[in-house]
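# Okay, structure incoming, though there's no sequence with it:
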């Protein structure tokens, strides 16, 4: 599960419903702060069991540097729900949602970022569209590895799959909630409410996707798009060394954030925001040495 320590939202952020050709999606829309000149738009995609709120700690810094940020609840997650009357949770359809959302913004090409499983959707969307420059200005993969998750995470996914179709989410919550973390009570209540809002069919489908993830790094590497990779450490889901090797194969900019864990966007938000601004607005597309 993605981690969260605070629910502080920038005053100028708006909760919005994005109407697209593929359904309606919940998002946070955060324009550039104050008199900051507009310097592009970023679409942030959360991981498994996550939501748009995962990116809250980074939003003030990104907004202050002139980036408009759209943080998304994917289909089946939290406030988006099914998004449409006949939802599909195939990986291709979830990635297709990102294309529809981007087109609905009418903001030109966006900087696309995927955290954890969100990285898989981002990679799939970019490959499926052949890195269409009318859609994507760049792509960032954060704490997402080239292929299968760790054996420890695979065990957890198999356990979830064994109960998600037969046990109420309220009962499963006791097993998936974060253990041993000093989480404020309001955040704990939010995390439980978010978990209860997930669609069980989406949880099952995404768990299967993560278990069957294949390495399509070479397909992404062939495309003409600036790529960056961010890896918080330690991470028990994808080995940070494997993530760095993926970055080298992609010829991508690479930033390792010590102490960021699996959610550097939460534990080291200033470092992540700085790396993103550096990539998006200055060293755009510089390759790892």
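Perfect, thanks for sending it. Note that this is a predicted model, so its numbers are computed, not measured. Numbering: from 1, shown residues only.

# C-alpha only now, for contacts and for neighbours.
OK.

# tally of neighbours for residue 129?
13 (other Cα atoms under 10 Å).

# Which elements pack onto the longest helix belonging to the chain?
Identified as the longest helix of the chain according to DSSP state H is helix 91-105. Using 3 or more Cα pairs under 8 Å, 6 or more residues apart in numbering; DSSP states H and E, the elements in contact with helix 91-105 are strand 14-20, helix 117-128.

# alright, now check it against this:
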């Protein structure tokens, strides 16, 4: 679980709701200083146990280049409501949600960024027909997680039905955060986020993370056929998907690749300026070809 750099909102960022035919999605929105976007918008999608707040450190910087930037909670995450129905949390269903949010942010094409499990969801959206201006897979892999990351996802999936998130928070998560010296204000936010998640959503999304197939070849063909610009971005010390796997994925996709120094699995808050610069470069280059 990642820890946001900020709990309060920085200047120029506001809480809002994106309304879609598939339901409302809680969001953070940043606009350029003029208030008038002149470039394509961007949509940022968090990972399994994350939320829109994971992108707080980059939202204002990304919007300053002249665009509307929106980060959302996916269905069942934190402040976006989710049903108990397991079918709502498949990668495909969540991908349709992302496509609906992209449509709501139009009419200009949307730069799409998916972090971790959010990258797998964004991949599904694209392969199902969503047409972003560009696609960034941030700290996301070619298929299901393995190793310690898989063990953690299985533990979460199996513990929730037995204990519930309130008990998991009290027994393991809160003591861990406090033991690491994390500020109580941030711990309070993390508690609200943890307990705000749909428990069924976490169970089923964990299973989706554990069973995701390798679709690199399909995505590579799609990108080649549609000229979709793709970036694979990750921290040099990523401990969820091995950086070597992500490098191989970038090669298989014929995608650009940026490795963020001194970052692990959450470069958007571990190295926000470097991460924002890489995204701005991709987006600006892409927009020159769209004109």
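Arrived safely, thanks for sending. Since we're looking at a predicted model, the values are computed, not measured.

# in structure 2, what residues pair with the longest helix of structure 1?
Alignment of helix 91-105 of structure 1 against structure 2: residues 91-105, by TM-score structural alignment.

# about what we covered before: okay, the helices and strands packed on helix 91-105 of structure 1 in a markdown table with distance to residue 192 of structure 1 next?
Listed next are those as a markdown table, based on distance: least, Cα to Cα, whole Å:
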| stretch | distance to residue 192 of structure 1 |
| --- | --- |
| strand 14-20 | 20 |
| helix 117-128 | 20 |
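
# Highest mean neighbour count out of those?
Of these, the one with the most neighbours on average (mean count of other Cα atoms under 10 Å) is helix 117-128, at a mean of 24.

# and the helix or strand following it, how far out from the chain's middle?
Remark: after helix 117-128 of structure 1, the chain's next helix or strand is strand 136-142, criterion DSSP states H and E. Put simply, strand 136-142 of structure 1 sits 11 Å off its chain's centre (Cα atoms, centre = their mean, to the nearest Å).

# who's in contact with strand 136-142 of structure 1?
With contact meaning Cα atoms under 8 Å, 6 or more residues apart in numbering, strand 136-142 of structure 1 is reached by 109-116, 119, 122, 126, 225-232, 280, 285.

# Sitting in strands, which of those do you find?
Taking DSSP state E as the definition of strands, these contribute 110-115, 227-232.

# now the angle between strand 134-138 and the helix ranked longest in structure 2, please.
The helix that spans the most residues within structure 2, counting by DSSP H, is helix 272-290. Angle, helix 272-290 of structure 2 to strand 134-138, by axes from the mean of the first three to the mean of the last three Cα atoms, to 10 degrees: 160 degrees.

# and helix 272-290 of structure 2, what other elements does it pack with?
Using 3+ Cα pairs under 8 Å, 6+ apart, helix 272-290 of structure 2 sits against helix 56-63, strand 134-138, strand 256-260, helix 267-270.

# Packed most tightly, which of those would that be?
strand 134-138 (a mean of 26).

# which residues in structure 1 does that strand align to?
Against structure 1, strand 134-138 of structure 2 falls on residues 138-142 (TM-score structural alignment).

# What lines up with residue 264 of structure 2 in structure 1?
In structure 1, residue 264 of structure 2 lands on residue 261 (TM-score structural alignment).

# Sorry, slip of the keys, the one I care about is residue 149 of structure 2.
Aligned partner of residue 149 of structure 2 by TM-score structural alignment: residue 153.

# How about the helix or strand that contains its match, which residues are buried there?
Element membership of residue 153 of structure 1 [criterion: DSSP H and E] is helix 151-163. Of the residues in helix 151-163 of structure 1, 153-154, 157, 160-161 count as buried by neighbour count, 16 or more other Cα atoms under 10 Å.

# Contacts made by it with the rest, please.
172, 204, 207-208, 211, 236-237.

# try it again with 10 Å
Helix 151-163 of structure 1 is contacted by residues 148-149, 167, 169, 171-172, 175-176, 200, 203-208, 210-211, 236-238 when judged by Cα atoms under 10 Å, 6 or more residues apart in numbering.

# Just the buried ones among these, please.
Buried among the contacts of helix 151-163 of structure 1 by 16+ other Cα under 10 Å: 148-149, 169, 200, 203-208, 210-211, 237-238.

# related to what we said a few turns ago, the longest helix of structure 1 vs structure 2, average offset?
Helix 91-105 of structure 1, aligned to structure 2 and superposed, deviates on average by 1.0 Å (mean Cα distance after the TM-score superposition for structure 1).

# So which bits of that helix are buried?
In helix 91-105 of structure 1, counting by 16+ other Cα under 10 Å, buried: 91, 93-103, 105.

# Tell me which two of these sit farthest apart.
With Cα to Cα as the measure, no two of the buried residues of helix 91-105 of structure 1 lie farther apart than 91 and 105, at 22.0 Å.

# Please report the distance of the residue nearest the centre of structure 2 from residue 167 of structure 2.
For structure 2, the residue sitting closest to the mean C-alpha position, by Cα atoms, centre = their mean, is residue 46 at 2.4 Å. From residue 46 of structure 2 across to residue 167 of structure 2, the span is 24 Å (Cα to Cα, to the nearest Å).

# do the same with residue 265 of structure 2
Distance from residue 265 of structure 2 to residue 167 of structure 2, by Cα to Cα: 26 Å.

# Equivalent analysis for residue 97 of structure 2, please.
Counting by Cα to Cα, the gap from residue 97 of structure 2 to residue 167 of structure 2 is 30 Å.
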